[in-house]
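Peer 1: Sequence and computational prediction follow.
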Amino acid sequence: MKSTVADEMCTEDLGNVLPSVYKSVRLSVASPPLLHVNASLLLLTDEALSEVFGAVVEDSEEYQTLKVLRKGGITSILFSRPHHANVLDMKMVEELTTALHSARLDPTTRLTVTAATGRVYCGGHKPGLDAASGLQLRDGLHSLVKCVLEFPKPLAALVMGPCVGVLAGLLPLYDVVLAAKGACFQTTVVESGETPCGCCTYTYPRLMGHARAAHMLLLGHELECGEAQRSGLVTEVLPTTAFHHTALSTLHPLTATPPPALSHTKQLMRQPLLNPLTSVHGSAIMTNTTQVISMARYFAAGVKRNSDNAP
């Protein structure tokens, strides 16, 4: 079978594009099911996306890191940086927040889905290289988390492959999380100098208990999909073959439910948690502000030491 550019993207060494603090993620967990699948399963072309989601990719200059499709009451937002393991950078954070706001305001959208092209759902986020870019990213992530926290419509994640960092931390704020067999989950590694965000310091202990949450949040433990389902992080684990087709079929009943019933039910479920979640998120932002400045000073001092010691 002739190799295509898309197939080559499937098999590249993702260890070279993940941020160094996340390279402990066992990417091989995504294989054998994902290493040798064809490009259409990994949604690397617009044709594959249209076939799976039954809609045409929106031709919008607004999105360079995402693919957005709308049909039948479902807005699908796909992370589209497969050659960078879908690592969040500032642009992708901004575009994802914009796409979620658009889905929130769209009267035809009853369900919003996030998924990904390639064999990694998300490989973490790209840290700022100095205080200014670090603070900009912090503000962007703050807006993204707030958007997810206050999202009034059903929100579902279709996770294939590793899900690392901020987006793993956000999953408890979703209403449905469907994972392909072989998916794995890891939050921000604290040894990187950052406090996990996405309210996961509150939601993870509530879901899985303090000991298991501490194993993830403090020690960087990687949760495989079966363990994630038993912990309450994942709703259901589905076969890798035809994963997106099966997931969308599973979610389809939500599009036939009266929207007011969905939004009111979600509001009643979320309301008792809104104040503590908002408080935890605010505290994380304040903590990360201090950490961003401290890390920038640390790296700047390291650069100066290196230049002083240069021959």
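Peer 2: Structure's in. What do you need?
Peer 1: alpha carbons only for contacts and neighbour counts from here, please
Peer 2: OK.
Peer 1: quick one: the closest residue to residue 72 other than its chain neighbours and residue 109, what's the gap?
Peer 2: Excluding the flanking residues, the one nearest residue 72 by CA to CA, 6 or more residues apart in numbering is residue 255, at 7.5 Å. Distance of residue 255 to residue 109, computed by CA to CA, to the nearest Å: 9 Å.
Peer 1: Need the residues touching each of the two.
Peer 2: Common contacts of residue 255 and residue 109, defined by CA atoms under 8 Å, 6 or more residues apart in numbering, comprise 73-74.
Peer 1: In terms of neighbours, single out the busier of the two.
Peer 2: residue 109 (21 against 16; other CA atoms under 10 Å).
Peer 1: Would you mind giving the secondary structure of that one?
Peer 2: At residue 109, secondary structure determined by DSSP: H, G, I helix; E, B strand; the rest coil is coil.
Peer 1: And it, how far from residue 297?
Peer 2: Remark: distance between residue 109 and residue 297 (CA to CA) = 45 Å.
Peer 1: Same question for residue 174.
Peer 2: From residue 174 to residue 297 the distance is 36 Å (CA to CA).
Peer 1: Looking only at neighbour counts, state which of these two leads.
Peer 2: residue 174 (17 against 14).
Peer 1: Residue 237: which element?
Peer 2: Under the criterion of DSSP states H and E, residue 237 resides in strand 236-238.
Peer 1: Could you name the helices and strands sitting against whichever helix or strand comes after that strand?
Peer 2: Remark: after strand 236-238, the chain's next helix or strand is helix 243-251, criterion DSSP H and E. Packing partners of helix 243-251 (3 or more CA pairs under 8 Å, 6 or more residues apart in numbering; DSSP states H and E): helix 46-53.
Peer 1: Show me what the helix it packs on is packed up against.
Peer 2: Checking 3+ CA pairs under 8 Å, 6+ apart, helix 46-53 ends up next to helix 243-251.
Peer 1: In addition, the following structure is provided for comparison:
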Amino acid sequence: MSEEKVLIKDKGSVRLILLNRPRKKNAVDIEMYSMIGKAIATADSDINIKVIVLSGTGSMFSSGNDLNNFGTALSSGQSLDQVAEQGRIMLQDFVRTIVLCSKILIAAVNGDGVGIMFTLLPLFDLVFCVHGAKFNAPFSRLGQTPEGCSTFTFPRIFGTSRATEILMLGDKVGVDEAKDQGIISQVLEPENLLQYALKVAENLTMLQQTSILETKRLTGWDKQTLLKVNDEECRVLKERWQSPECLEAVTKFLTEKINSKL
């Protein structure tokens, strides 16, 4: 594998995007947000690309937002407000790109998913996952609030009470529950996952595209609603990122991480 953090390869009319930081559990850093967003946006505007598949290398789909993003941004010498505003714009644009994508989006979830790479899954048209995967949104533990439009999608998928357990209490969601609730359509063995996802993607490219995309539009979430939710989630997150409890939680996490390596 290349040392690129994100691998992008077009296979006919299918764009494959792979998170490629297996030693970092595919944590998404600042550069990766830009790379993934750009890969999706350019595929959406390319008439030759009809389906986009997102997956990861290694045994974990993604551990979510790389908390080192905070330290990297703060070490730039900018004020906390400037750093928080840049983070708000980055996340808002990233989620917005996925919401507005008109092409078919497939997630091939190759392992556990945490935070942003869990909350985004309802925005994909198809989600395939490996056996045994677990999902977690530990926002409260880090003094943060949900993103990825999950404050809108999760209550409608899981019901208000279960969504509260997931988004506030940080309850884990197993692959079986995710499948029962319709977030995941197929559960597969790891060695079959990507091959299956690419085969489905290839089959989709052979169908009448106007019909496919109109069906996506008619059956999907209302995009204007999602955009408003995304704006509000990111506005609140900017506030949380500057709060003492968030800064304390992130500092504690990073300190423990450094000490564990000593």
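Peer 2: Happy to help now that I have it. Just so it is clear, the structure is predicted and the values come from calculations on it, not from any experiment.
Peer 1: Where in the second structure does the strand holding residue 237 of the first structure fall?
Peer 2: Counting by TM-score structural alignment, strand 236-238 of the first structure falls onto residues 186-188 of the second structure.
Peer 1: what's the mean deviation for that stretch versus the first structure?
Peer 2: Relative to the matching residues in the first structure, stretch 186-188 of the second structure has an average distance of 1.1 Å after the fit, by mean CA distance after the TM-score superposition for the first structure.
Peer 1: Going along the chain, name the helices of the stretch 51-200 of the second structure.
Peer 2: 68-74, 80-100, 116-119, 150-158, 160-167, 175-180, 190-205 (DSSP state H, counting those that start in this stretch).
Peer 1: Just give me the neighbour total for residue 239 of the first structure.
Peer 2: 14.
Peer 1: if I look at it, how far off is residue 220 of the first structure?
Peer 2: Residue 239 of the first structure is 26 Å from residue 220 of the first structure, by CA to CA.
Peer 1: What residue in the second structure is paired with residue 75 of the first structure?
Peer 2: Using TM-score structural alignment, the equivalent of residue 75 of the first structure in the second structure is residue 15.
Peer 1: so its match makes contact with residue 9?
Peer 2: Yes - applying CA atoms under 8 Å, one finds residue 15 of the second structure in contact with residue 9, separated by 5.9 Å.
Peer 1: Of those two, which one has the most company?
Peer 2: Neighbours were counted for residue 15 of the second structure and for residue 9 using other CA under 10 Å; residue 15 has more, 24 against 12.
Peer 1: Which strands or helices does the helix or strand that the more buried one is a member of pack on?
Peer 2: Using DSSP H and E, residue 15 of the second structure falls within strand 14-19. Strand 14-19 of the second structure sits against strand 6-11, helix 30-45, strand 51-56, helix 190-205, with contacts defined as 3+ CA pairs under 8 Å, 6+ apart.
Peer 1: deepest of the ones you listed, which one?
Peer 2: strand 51-56 (a mean of 24; mean count of other CA atoms under 10 Å).
Peer 1: Tell me the secondary structure at residue 284 of the first structure.
Peer 2: helix.
Peer 1: and it, what does it touch?
Peer 2: So residue 284 of the first structure contacts 195-197, 199 (CA under 8 Å, 6+ apart).
Peer 1: Return the subset of the residues you listed lying in strands.
Peer 2: Counting by DSSP state E, no part of those is found in strands.
Peer 1: now those residues in CSV, with distance to residue 225 of the first structure and neighbour count?
Peer 2: Shown next, in CSV, are the contacts of residue 284 of the first structure (distance: CA to CA, whole Å; neighbours: other CA atoms under 10 Å):
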residue, distance to residue 225 of the first structure, neighbour count
195, 24, 18
196, 20, 22
197, 21, 27
199, 21, 26
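Peer 1: conserved subset of these in the second structure?
Peer 2: On the basis of both residues aligned by TM-score structural alignment, their matches' CA atoms under 8 Å, what survives of those in the second structure is 195-197, 199.
Peer 1: ok, so what distance separates the counterpart of residue 124 of the second structure in the first structure from residue 147 of the first structure?
Peer 2: Using TM-score structural alignment as the criterion, residue 124 of the second structure maps onto residue 174 of the first structure. Distance of residue 174 of the first structure to residue 147 of the first structure, computed by CA to CA: 11 Å.
Peer 1: now do residue 251 of the first structure
Peer 2: From residue 251 of the first structure over to residue 147 of the first structure the distance is 22 Å, taken as CA to CA.
Peer 1: Next: residue 134 of the first structure.
Peer 2: For residue 134 of the first structure relative to residue 147 of the first structure (CA to CA), the value is 20 Å.
Peer 1: now residue 132 of the first structure
Peer 2: 23 Å.
Peer 1: Looking at the two, which has the bigger crowd around it?
Peer 2: For residue 132 of the first structure versus residue 147, the count of surrounding residues by other CA under 10 Å is larger for residue 147: 17 against 13.
Peer 1: The more buried one touches residue 98, doesn't it?
Peer 2: No - judged on CA under 8 Å, residue 147 of the first structure makes no contact with residue 98 at a distance of 9.3 Å.
Peer 1: Taking the centroid of the first structure, which residue is nearest it?
Peer 2: The centroid of the first structure falls nearest to residue 167 when counting by CA atoms, centre = their mean (3.1 Å).
Peer 1: sorry, back to before: ok, the contacts of residue 284 of the first structure vs residue 215 of the first structure, which is closest?
Peer 2: Relative to residue 215 of the first structure, the closest of the contacts of residue 284 of the first structure is residue 196; by CA to CA it sits at 12.9 Å.
Peer 1: show me the residues around the closest one that make contact.
Peer 2: Here residue 196 of the first structure is in contact with 165-166, 169, 187-190, 217, 284 (CA under 8 Å, 6+ apart).
Peer 1: Please apply the same query to residue 227 of the first structure.
Peer 2: Counted by CA under 8 Å, 6+ apart, residue 227 of the first structure has zero contacts.
Peer 1: what's the spacing between the equivalent of it over in the second structure and residue 159 of the second structure?
Peer 2: Taking TM-score structural alignment, residue 227 of the first structure has residue 177 as its aligned residue in the second structure. Going from residue 177 of the second structure to residue 159 of the second structure by CA to CA gives 13 Å.
Peer 1: before we move on, what about residue 106 of the second structure?
Peer 2: Relative to residue 159 of the second structure, residue 106 of the second structure is positioned 24 Å away (CA to CA).
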